[in-house]
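Student: the sequence and its predicted three-dimensional model are supplied below.
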Amino acid sequence: MNIKNMFNKLKVNMAQASSARGNKSITAFFKQNEVILLVIVVFLITIAGIINPRFVGLDNIKTMSRDIAILAIGATGIGFVILTGGIDLSVGSIVAVGGVMSGVFIVRYGLPIWLGISLTLVIGVLIGLIHGLFVTKLKMHGFLITLVSMGVARGAMLVVTMGFPITDMPRPFNYFGQGFLFGEIPVPVVIYIIILAITYFILRYTYIGRHIYAVGGNMEAARLSGVNVDKRVILSYVISTVCATIVGMIQAGRMTMGHPGAGEGFELTTITAAILGGLSFSGGSGSVLGIAIGAVLIGILQNGMIMLNINPYYHKVVIGLVLLFAISFDYMRRRQKT
């Protein structure tokens, strides 16, 4: 009889333990940053759709998805820098570089579109390389060198254009910003999906991705374990500027011109999307999927404010408040871990 009671008690304990593990896993699932953001996204879409049914109309979805893709490309790039514990304030100005220089090569010099795009991407790589070298070799903080670059790049584009946009971009080039694949999917969305797939693979399945997380988690520990820290930091800045350059060319195609004022304030929006998506300013945590959801949330907020005829002057205020919320959430999350 005692043996039977012990056996029954053991079964009860096992059931309770299994239930506890199940409850814990469910709780952990709903505590994930991505899940929380998805719930917020669904909630915002529902509310905006009720207030203005045009918000969920096909035309607006196409426009919104294009805007989100452009933002997500820039946020993915700057996300690599944030993952290593750095920051890049130059992305807005590099957007202008991408648009203006592609216009210079293709319109002014009459180069083939593929060559103009390639040369513009090379410029993006060189700028990122300069940022990375200043940070790793001269030990300058990323905040300072990219702040300088933000002003220099913007000023250089004003000099190149004399303050006037470069117009008459060829129609095949404009397809990257205005076109649709299969008549329904905006081309920037396709470009972003390709970038998302590549960056997800790098961070998830390659030693380069593991090194980037290690550098952001503890730079000295990563160095002592044999990680080439300088190379990973330089790579992160190159990815950031290349993504910003791609955004610049997409926007130039969308507007049919390379404008020296393009990308103003873009750095604030991309940083907000990245931090909101689960990245930490301290580095070492987050994912490109989280960044994608963060960009979707920001895109819905921006588009919703437009659809609701909210004064444009309030848009940056809202984005700034969202960034404050994301930073505060990140701070509390890090405090809980410690």
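Tutor: Done, it's in. Numbers count the residues shown, from 1 in each chain.
Student: could you use CA atoms for every contact and neighbour count after this?
Tutor: Fine.
Student: contacting residues for Tyr200?
Tutor: Residues near Tyr200 by Cα atoms under 8 Å, 6 or more residues apart in numbering: Ser287, Val288, Leu289.
Student: compare those and tell me which is most surrounded.
Tutor: Counting neighbours by other Cα atoms under 10 Å, Val288 leads the contacts of Tyr200 with 26 neighbours.
Student: was I right about that residue contacting Thr199?
Tutor: Yes. Using Cα atoms under 8 Å, Val288 is in contact with Thr199, at 7.2 Å.
Student: residue nearest the centroid of the chain?
Tutor: The centroid of the chain falls nearest to Ala75 when counting by Cα atoms, centre = their mean (1.4 Å).
Student: next SSE after the helix or strand hosting it?
Tutor: Taking DSSP states H and E as the criterion, Ala75 maps to helix 58-83. Later in the chain than helix 58-83, the nearest helix or strand by DSSP H and E is helix 91-103.
Student: contact partners of that following helix?
Tutor: Contact with helix 91-103 is made by 74, 78, 116-117, 119-121, 124, 150-151, 153-154, 157, 161, 165-167, 169, 240-241, 244-252, 257-267, as judged by Cα under 8 Å, 6+ apart.
Student: can you select the buried ones from those residues in ChimeraX?
Tutor: Applying 16 or more other Cα atoms under 10 Å to the contacts of helix 91-103, the buried members can be selected in ChimeraX as follows:
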select :74,78,116,117,119,120,121,124,150,153,154,157,161,165,166,167,169,240,241,244,245,246,247,248,249,250,251,252,257,258,259,260,261,262,263,264,266,267
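Student: next up, a structure to set beside the first:
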Amino acid sequence: MTLSASKPLPQNRQIKLSRTRQLFTQNPGVTSIAIFLIACCAVFSFTSDFFLTQANWLNIIRQSAPILIVAIGMTFVITTGGIDLSVGSTLALVGALSAIALHDWHWPWYAVLVAGLIAGALIGSINGFFIAYEGIPAFIVTLATLAIIRGTALLITQGYSIPIPRHDPFSLLGRGWVLGIPVPAIIAVVALIAGYLMLNNMRFGRYVTAIGTNSEGARRSGIATQRVTMQAYVLTGMAAALAGMITTARLGSGSSNQGEGFELQVIAAVVLGSTSLFGGFGTIVGTLLGVLSIAAMQNGLILAHISPFFTQIATGLIILLAIWLNTRILSPGHAGTGK
């Protein structure tokens, strides 16, 4: 009996194995959150027979679509080394203004949509101006605008919910379905693809990563760091405005109370997805996994008949875990672009 030499693996299989190794070695944060999501799904599938059904997951995706849309914009902001705490207030203000425009001013739905995006861009540009051009820390600026914007929403609504016309086409933004898929999910997928391409395949994404890695070095290399930083906040403001309009359309009314604690969920999802709090590394795929993990956990806890108040504790624990992973895995010396 003779021993024959082992045959080499086919080239295409070697390429697949190489890509798998890169996934585990170059993106350990993304890998860990993917494992966490799978573990959550496995655990909650035993606690409730309804958890893994198509109807439940369509509901999860529909409800988490606004968070995903804003989290994509937040990924760019955090990659620059900044943060935006005003997204929840922006969601509330634009949602309330949209309801007023439809109910009291009788604007057509497309005019409300365009005006809402412009309002979000304006709020983002205000944040970006003070952060990028005036040099005020992002935490301070967005904490101040959080209070100002929320107060403005309270002022214009007087604390009341403003209903939108029941049969207005605007409501399809949050309640519509296309080929069995919720419209908010379709919008979120489009935003996800756009965000991925911008971060990984466009000059803007490379500039954002460079600013987060070394802002002064990026400036000396010819990048307009102030303008790019401001554009990142404009992008997040528009994302928050779109999320506000989707939420108002889904609930059928605009209220100044919408989006309370929303910024914490968004930041938790982005950081849990392994985007570095220190800047210089962002990943859209990780952000998607972070959003789905939080949404799946909250949904699973409800189906398991656990007190809804516990979800706040769980969200806080997730934020703490995400920050710990950031400090351990994604140190300030980490370099590279995410996928």
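Tutor: Arrived safely, thanks for sending. A quick note: this is a predicted structure, and the numbers were derived from the prediction, not measured.
Student: residue in the second structure paired with the residue nearest to the centre of the first structure?
Tutor: Superposed on the second structure with TM-score structural alignment, Ala75 of the first structure falls opposite Ala71.
Student: equivalent analysis for Pro312 of the first structure, please.
Tutor: So Pro312 of the first structure corresponds to Pro308, using TM-score structural alignment.
Student: now that match, what's its secondary structure?
Tutor: Following DSSP: H, G, I helix; E, B strand; the rest coil, the label given to Pro308 of the second structure is coil.
Student: wait, doesn't it sit right on Asn299?
Tutor: No. Look at Pro308 of the second structure against Asn299 with Cα under 8 Å: they stay out of range, at 9.6 Å.
Student: more neighbours, these two?
Tutor: Taking neighbours as other Cα under 10 Å, Pro308 of the second structure and Asn299 compare with Asn299 leading, 19 against 12.
Student: quick check: Tyr207 of the first structure vs Val227 of the first structure, distance?
Tutor: Tyr207 of the first structure sits 10 Å away from Val227 of the first structure, going by Cα to Cα, to the nearest Å.
Student: the two: which has the busier surroundings?
Tutor: The neighbour count for Tyr207 of the first structure versus Val227, taken as other Cα under 10 Å, is higher for Val227 (20 against 12).
Student: under the alignment, what does that one map to in the second structure?
Tutor: By TM-score structural alignment, Val227 of the first structure lines up with Ile223.
Student: double-check that that match belongs to a helix.
Tutor: No. Secondary structure of Ile223 of the second structure (three-state DSSP): coil, not part of a helix.
Student: test my guess that it contacts Gly205.
Tutor: No. Ile223 of the second structure is beyond contact range of Gly205, at 12.0 Å (criterion: Cα under 8 Å).
Student: in the first structure, which residues correspond to stretch 80-98 of the second structure?
Tutor: Under TM-score structural alignment, the match for stretch 80-98 of the second structure is residues 84-102.
Student: could I get the buried residue list for that stretch?
Tutor: Along stretch 84-102 of the first structure, these residues count as buried under the neighbour rule (16+ other Cα under 10 Å): 84-102.
Student: got it, and stretch 187-204 of the second structure?
Tutor: By neighbour count on 16+ other Cα under 10 Å, the buried set for stretch 187-204 of the second structure is Ile187, Ala188, Val189, Ala191, Leu192, Gly195, Tyr196, Met198, Leu199, Asn200, Phe204.
Student: trace Ala249 of the second structure over to the first structure, please.
Tutor: Alignment note (TM-score structural alignment): Ala249 of the second structure maps to Gly253 of the first structure.
Student: element containing its match?
Tutor: Gly253 of the first structure belongs to helix 229-255, assigned by DSSP H and E.
Student: so which elements touch that helix?
Tutor: Packing partners of helix 229-255 of the first structure (3 or more Cα pairs under 8 Å, 6 or more residues apart in numbering; DSSP states H and E): helix 58-83, helix 91-103, helix 113-136, helix 171-178, helix 207-217, helix 219-224.
Student: wait, which of the ones you listed is closest to Ile145 of the first structure?
Tutor: Closest of these to Ile145 of the first structure is helix 113-136, at 6.4 Å (criterion: Cα to Cα).
Student: so the closest one matches what in the second structure?
Tutor: Residue span in the second structure matched to helix 113-136 of the first structure, by TM-score structural alignment: 109-132.
Student: quick one: distance of the matching stretch to the chain centre.
Tutor: Stretch 109-132 of the second structure has its C-alpha centroid displaced from the chain centroid by 17 Å (Cα atoms, centre = their mean, to the nearest Å).
Student: mind listing residues that contact it?
Tutor: If you take Cα under 8 Å, 6+ apart as the criterion, stretch 109-132 of the second structure is touched by 90, 94, 97-98, 101-102, 136-138, 141-142, 145, 168-170, 225-227, 229-242, 245.
Student: from Ala232 of the second structure, how far out is Val77 of the second structure?
Tutor: The gap separating Val77 of the second structure from Ala232 of the second structure is 6 Å, by Cα to Cα.
Student: quick check on those two: which one has the bigger neighbour count.
Tutor: More crowded of Val77 of the second structure and Ala232, by other Cα under 10 Å: Val77, with 29 against 25.
Student: surely Ile35 of the second structure is in a helix?
Tutor: Yes. Per three-state DSSP, Ile35 of the second structure lies within a helix segment.
Student: which position in the first structure pairs with it?
Tutor: Aligned by TM-score structural alignment, Ile35 of the second structure pairs with Val39 of the first structure.
Student: neighbours of that match, how many?
Tutor: Using other Cα under 10 Å, Val39 of the first structure is surrounded by 11 other residues.
Student: quick one: neighbours of the closest residue to the match of Ala75 of the first structure other than its chain neighbours, just the number.
Tutor: Nearest residue to Ala71 of the second structure in three dimensions, chain neighbours excluded: Val266, at 5.2 Å (Cα to Cα, 6 or more residues apart in numbering). Using other Cα under 10 Å, Val266 of the second structure has 29 neighbouring residues.
Student: now Arg21 of the second structure
Tutor: Neighbour count of Arg21 of the second structure, defined by other Cα under 10 Å: 12.
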